[in-house]
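K.L.:
A structural model of the following input is requested.
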Amino acid sequence: MGENREVLIVHGEQAERIPLPHGGGFVLLADGRDTGGALGANRLTLGRGATGARPHYHARSTELFHVLEGVMWFDVDGRTTTVAAGGLVSIPPGVPHAFGAVPDSPAELLSVLTPGVDRFEYFRTLGRIQHGQEPFDSLLKHQERYDVHFLPVGVPARLRADGRDDA
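P.N.:
Take a look at the predicted model:
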């Protein structure tokens, strides 16, 4: 990865928005290709109690979350904690995690992945999945491409975004 000397400026009205059925959605800010592979960034708004991501890890990237509004729960490597607006969570490569809005609060966060991966199509696919237009399994063949590796069925409920315990 070479030194990126290009300045990226994304005005809010220019950012692509991916609506989600619970009233929230993604705002796509920077893809890996936009930053020379330095980082990727998006905002995520979640309705009350909505899950942001089922249990997964990133093999190559660190993921940073800054909670902008509300309260989020994070399950990181089997330990659950809540983080309110103004808080930050940084998850290194290889560490399993899941997150969502707590039941009584909508939430908004900024997510930054570094090094950056081209993941805008991943978020578009998630939008289609959430709206029932595509099965979740359609993402499984792209785990390496997006550096999002989902934990297998059988993971304890506390790590599963859907709350089922298939162990």
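K.L.:
CA only for contacts and neighbour counts going forward, please
P.N.:
Fine.
K.L.:
Please confirm that residue 13 is located within a helix.
P.N.:
Yes - the assignment for residue 13 (DSSP: H, G, I helix; E, B strand; the rest coil) places it in a helix.
K.L.:
can you pull the contacts of it?
P.N.:
The contact partners of residue 13, taken as CA atoms under 8 Å, 6 or more residues apart in numbering, number zero.
K.L.:
tell me how far the longest helix seen in the chain is from the chain's mean position?
P.N.:
Counting by DSSP state H, the longest helix found in the chain is helix 120-130. The chain centroid and the centroid of helix 120-130 are separated by 11 Å under CA atoms, centre = their mean, to the nearest Å.
K.L.:
quick one more, to check against the first:
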Amino acid sequence: MGENRDVLIVHAEEAERIPLPHGGGFVLLADAQDTDGALGANRLTLGRGATGARPHYHARSTELFHVLEGAVWFDVDGRTTTVTAGGLVSVPPGVPHSFGAVPDSTAELLSVLTPGVDRFEYFRTLGRIQHGRETFDGLLKHQERYDVHFLPEPPPVSG
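P.N.:
Take a look at the predicted model:
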């Protein structure tokens, strides 16, 4: 007690917003540099049935998701489950995961990565990719920097 620590307070109107084409978007709340590396946090709103993240894992960090509104499907290490408002998912380092709003729902969730990694620029880049201003391939060379390691896309199913 009595130790002088930096406290981070982010008021809603101060947070940077990254709009996404499905009507949702990111709200950037805390980057690792804001918390002395303790965590990073953002809020994500997903349009009806929108994918939040393709399969990936974090080598160094645990990612926690708290579903604030709607319903979200999570595929964690090959197991898919639906989590509704009030639910929580915690994914340890090295575990592949992906998520998105269920087909008939929008969703809002809080995501916290700990220890933190400076990823605000990652979310800005995702916004540009979603709007067609950059390609996803350009993000792949930064996987180590952002501790977001994407799994290879499965081959298309031939019919």
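K.L.:
Can you give me the TM-score here?
P.N.:
Overlay of the two chains. TM-score (TM-score structural alignment, normalised by the length of the second structure): 0.95; 156 aligned residues with a CA RMSD of 1.6 Å.
K.L.:
List of residues touching the longest helix of the first structure?
P.N.:
So helix 120-130 of the first structure is in contact with 18-21, 25-26, 28, 31, 134-136, 139, 146, going by CA under 8 Å, 6+ apart.
K.L.:
pull the longest strand from the second structure.
P.N.:
Counting by DSSP state E, the longest strand found in the second structure is strand 62-76.
K.L.:
so it corresponds to what in the first structure?
P.N.:
With TM-score structural alignment applied, strand 62-76 of the second structure matches the range 62-76 in the first structure.
K.L.:
which stretches of the first structure form helices?
P.N.:
120-130, 143-146.
K.L.:
just the strands in the first structure please.
P.N.:
16-19, 25-30, 40-46, 51-57, 62-76, 79-84, 88-91, 97-101, 107-114, 149-150.
K.L.:
Let me have the ones you listed in CSV, extended by mean neighbour count and distance to residue 165 of the first structure.
P.N.:
Shown next, in CSV, are those (neighbours: other CA atoms under 10 Å; distance: least, CA to CA, whole Å):
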stretch, mean neighbour count, distance to residue 165 of the first structure
strand 16-19, 18, 29
strand 25-30, 22, 27
strand 40-46, 23, 23
strand 51-57, 21, 13
strand 62-76, 21, 15
strand 79-84, 14, 16
strand 88-91, 15, 24
strand 97-101, 24, 15
strand 107-114, 23, 25
strand 149-150, 18, 15
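K.L.:
Looking at the ones you listed, spot the one closest to residue 164 of the first structure.
P.N.:
strand 51-57 (11.2 Å; CA to CA).
K.L.:
Now do the closest one and strand 25-30, the angle between them.
P.N.:
For strand 51-57 of the first structure against strand 25-30, the angle between stretch directions is 50 degrees (axes from the mean of the first three to the mean of the last three CA atoms, to 10 degrees).
K.L.:
what's the average distance of strand 51-57 of the first structure to the second structure?
P.N.:
Compared with the second structure after fitting, strand 51-57 of the first structure deviates on average by 0.1 Å (mean CA distance after the TM-score superposition for the first structure).
K.L.:
Pull the number of nearby residues for the aligned partner of residue 138 of the second structure in the first structure.
P.N.:
Structural alignment (TM-score structural alignment) places residue 138 of the second structure against residue 138 in the first structure. Neighbours of residue 138 of the first structure under the rule other CA atoms under 10 Å: 11.
K.L.:
Next one: the nearest residue to residue 116 of the second structure once chain neighbours are set aside from residue 13 of the second structure, what distance?
P.N.:
Leaving out its chain neighbours, the residue that sits closest to residue 116 of the second structure by CA to CA, 6 or more residues apart in numbering is residue 39, at 3.6 Å. In this view, residue 39 of the second structure and residue 13 of the second structure are 21 Å apart by CA to CA, to the nearest Å.
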